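Colleague: Got a predicted model here, sequence first, then my questions.
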Amino acid sequence: MKNLVSMKELSVEQIIAILEQAEAFRTGAASTLISKYTMANLFFEPSTRTKMSFEMAERRLPIDVLPFEAGFSSTLKGETLYDTVKVLEAIGLDALVIRHEQNNYFEELIGNVKPAIINGGDGTGNHPTQSLLDIFTIWQEFGTLEDKIVTIVGDIVHSRVARSNAQALTRLGATVQFVCPPEWQGEFETINSFEEAIETSDVLMMLRVQHERHDGLASFSKEAYNKSYGLTVDRERRMKDGAIIMHPAPFNRDVEIASELVECERSRIFKQMENGVYIRMAVIEMILKGRE
């Protein structure tokens, strides 16, 4: 594995290997990297969880991390992403984590630059490490993804999380179904009844309403959305025994999920965040090991 830009490029065997390495890191295994590496995290969109967990993963391996702030970089002077990456290549960086608003930004980089590219999220397209940490969380819970029903609810059309999970979960044996307002369906096939899905799903994965991608959402009503598609306390009570709640975060409390449920017994939201460090450690190590 030389880069990681989408879940489509990973085989089932590679996904399992990443999960197993993440579990090893979680239980205290040390990195086996021999060489000294330097990385940077290029985030051109706001991020808390992904950016900080990548940095924590890098420091735990350990890897030298060069700070990069898009708001103080030469991109403000018109420098292209490609040229920025070539600059970092020239000064000797080994790998880059990149989040960018442009879908498939990585296509002009792969094969043309020396540093490994790890996609931290591209537009509404892909978010492979989020998908891997979601899979890891479900795997921890049930020991398998075979025959598990995962229902993803919310702003599907703008969700790189939904796309990445759709590409991976079914290959691991899960049934994935989608629920959303009709205008947010996009290319996804959706089911008609959220109420039925609540009672049959092993995992309810709620998605944030991405206001920044809806041109202000002038007609959006938090109350109406919550009534039809929000995970309320009453809906949580109808979930099957052992079913869990997930959310990639950040979450809009009392819109897609009731505030009382964010840290309830079923919630694995903060476990997902913890698992993100171990998954990102595993991905970085596997990519860099290929360079030794």
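Modeller: Here it is on my side, so go on.
Colleague: contacts and neighbour counts: CA atoms only from here.
Modeller: OK.
Colleague: Ignoring the adjacent residues along the chain, who's closest to the residue nearest in space to the middle of the chain?
Modeller: For the chain, Gln130 is the residue whose C-alpha lies nearest the centre (CA atoms, centre = their mean; 1.9 Å). Leaving aside its chain neighbours, Gln130 sits nearest to Val161 (6.7 Å; criterion: CA to CA, 6 or more residues apart in numbering).
Colleague: can you give me the helices in the stretch 101-250 of the chain?
Modeller: Residue ranges of the helices in the stretch 101-250 of the chain, as given by DSSP state H, counting those that start in this stretch, are 128-142, 160-169, 194-200, 222-229, 233-236.
Colleague: Included below, for side-by-side comparison, is a second structure:
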Amino acid sequence: MKKELINNHIQLDDSGRLVHLLGLENLPKSHLLDILEKADGLIDANGHLKKSKALDDMSVANLFFEPSTRTRNTFEIAAMRSSANVINVDLANSALKKNEALMDTMQSLKAMQIDMFVIRHKQSGLPHHVAQHLKGVSILNAGDGTNAHPTQALLDMLSIRQHKPNFEALSVAIVGDIIHSRVAHSDIQALKTLGTTDIRLIAPDGLQYGAKNESTIKRFSDIDAGLKDCDVIIVLRLQKERMIEADIPNEQDYFDNYGLTKERLALAKPDAIVMHPGPINRGVEIDSAVADCKQSIILQQVTNGIAIRMAVMQILAQNS
């Protein structure tokens, strides 16, 4: 997919309203904060999610061309808690398997009175392509290739804000496969928009961030140096195929050099929080003692994922 299409600012209409959520690059700070505020209002004082009638009589279709558990389920729950009709499209037995073009399938689904499409695809820019050519519906990017995962980054920002409200004063460390991670790419964009000026990217050379030098971003190959006195640690899942590309011999070698242990967590500030997008590879990128410790907010992230996805869908419904 052409880079200019991925970066094309097609998620806002001529009035500046959010009509798709495709990525966080160039998304105005006001929109990002509106989503966080909306999501925060959907969680009661006891941490329970509220129900809403905001999507009553609307239909949301989930199209996951890649396997997913957390993201797909939380999108489905979010739509149902907002009173939408939810359709999980059976892609394994769809017309696409009969060589129908993707846009023909999308047009057919639209003709079935679908209002929103949630799309995950291995091709970077695919949701942007659909949004550009399919009019009258809202497109939500649930992860495209190595490009972006906007709702994951938004739920990460909501989770951070619940513990560390002043983003400008934060030191945030992201550990793991930075270069291939759509989560990392969207987190970096969100943190920059919110004013964070100390973003630390910790990875082996073969998995490090490949963008141009920026004053807000520091790169570390030494995890101990990168974690020192940080406020937030976001640990990324390591995929085995990426280990081969980065010339990492085995999982134990990666854990020895980049796994988050209790000893390494102690290098951060005493009140630092630990995050992970899931699913967790215990003993590969994070030790069980850390994943389950009091500083870990990993399960809180899961709940916040539902709130963020509810908020995004409700805002898009309001603007449709």
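Modeller: That came through, no problem. Owing to the predicted nature of the structure, the values given are computational and were not obtained by experimental measurement.
Colleague: For the residue nearest to Gln130 of structure 1, give me its contacts.
Modeller: Shown in contact with Val161 of structure 1 (CA atoms under 8 Å, 6 or more residues apart in numbering): 126-128, 130-131, 248.
Colleague: and if we set it to 10 Å?
Modeller: Each residue near Val161 of structure 1 by CA atoms under 10 Å, 6 or more residues apart in numbering is listed here: 121, 124-131, 134, 152, 207, 247-248.
Colleague: Please apply the same query to Arg237 of structure 2.
Modeller: Applying CA under 10 Å, 6+ apart, the residues contacting Arg237 of structure 2 are 175-178, 181, 183, 276-282, 284-286.
Colleague: any idea what it aligns with in structure 1?
Modeller: Residue pairing (TM-score structural alignment): Arg237 of structure 2 is matched to Arg208 of structure 1.
Colleague: how many neighbours does the aligned partner of Glu108 of structure 1 in structure 2 have?
Modeller: Under the alignment (TM-score structural alignment), Glu108 of structure 1 pairs with His129 of structure 2. Using other CA atoms under 10 Å, His129 of structure 2 has 16 neighbouring residues.
Colleague: Name the SS class of Ile119 of structure 2, please.
Modeller: Following DSSP: H, G, I helix; E, B strand; the rest coil, Ile119 of structure 2 is assigned to strand.
Colleague: The stretch 1-150 of structure 2: strands as residue ranges?
Modeller: With DSSP state E, counting those that start in this stretch as the definition, the stretch 1-150 of structure 2 shows strands at residue ranges 59-64, 85-88, 116-121, 138-144.
Colleague: For the longest one, what is the distance to the chain centroid?
Modeller: The offset between the C-alpha centroid of strand 138-144 of structure 2 and the centroid of the whole chain comes to 10 Å, using CA atoms, centre = their mean, to the nearest Å.
Colleague: Can you give me the buried ones in it?
Modeller: For strand 138-144 of structure 2, burial by neighbour count (16 or more other CA atoms under 10 Å) applies to 138-144.
Colleague: just checking, Phe220 of structure 2 touches Asp205?
Modeller: Yes: using CA atoms under 10 Å, Phe220 of structure 2 is in contact with Asp205, at 9.0 Å.
Colleague: Quick one: residues contacting the closest residue to the match of Glu108 of structure 1 other than its chain neighbours.
Modeller: Nearest residue to His129 of structure 2 in three dimensions, chain neighbours excluded: Leu5, at 7.3 Å (CA to CA, 6+ apart). Counting by CA under 10 Å, 6+ apart, Leu5 of structure 2 makes contact with 125-126, 128-129, 132.
Colleague: What's the local residue count around Lys51 of structure 2?
Modeller: As a burial measure, Lys51 of structure 2 scores 14 neighbours (other CA under 10 Å).
Colleague: just to revisit the earlier point, closest to Met80 of structure 2 out of the buried residues of strand 138-144 of structure 2?
Modeller: Nearest to Met80 of structure 2 among the buried residues of strand 138-144 of structure 2 is Leu140, at 15.9 Å by CA to CA.
Colleague: May I have the residues that are in contact with the aligned partner of the closest one in structure 1?
Modeller: Applying TM-score structural alignment, one finds that Leu140 of structure 2 aligns to Ile118 in structure 1. By CA under 10 Å, 6+ apart, the contact set of Ile118 of structure 1 is 2-6, 41, 95-99, 106, 127-129, 280, 283-284, 287.
Colleague: picking up where we left off before, pull out the buried members of the contacts of Leu5 of structure 2.
Modeller: 125-126, 128-129.
Colleague: Which members of those residues are the farthest-apart pair?
Modeller: Pairwise distances across the buried ones among the contacts of Leu5 of structure 2 (CA to CA) peak at 6.3 Å, for the pair Gly125 and His129.
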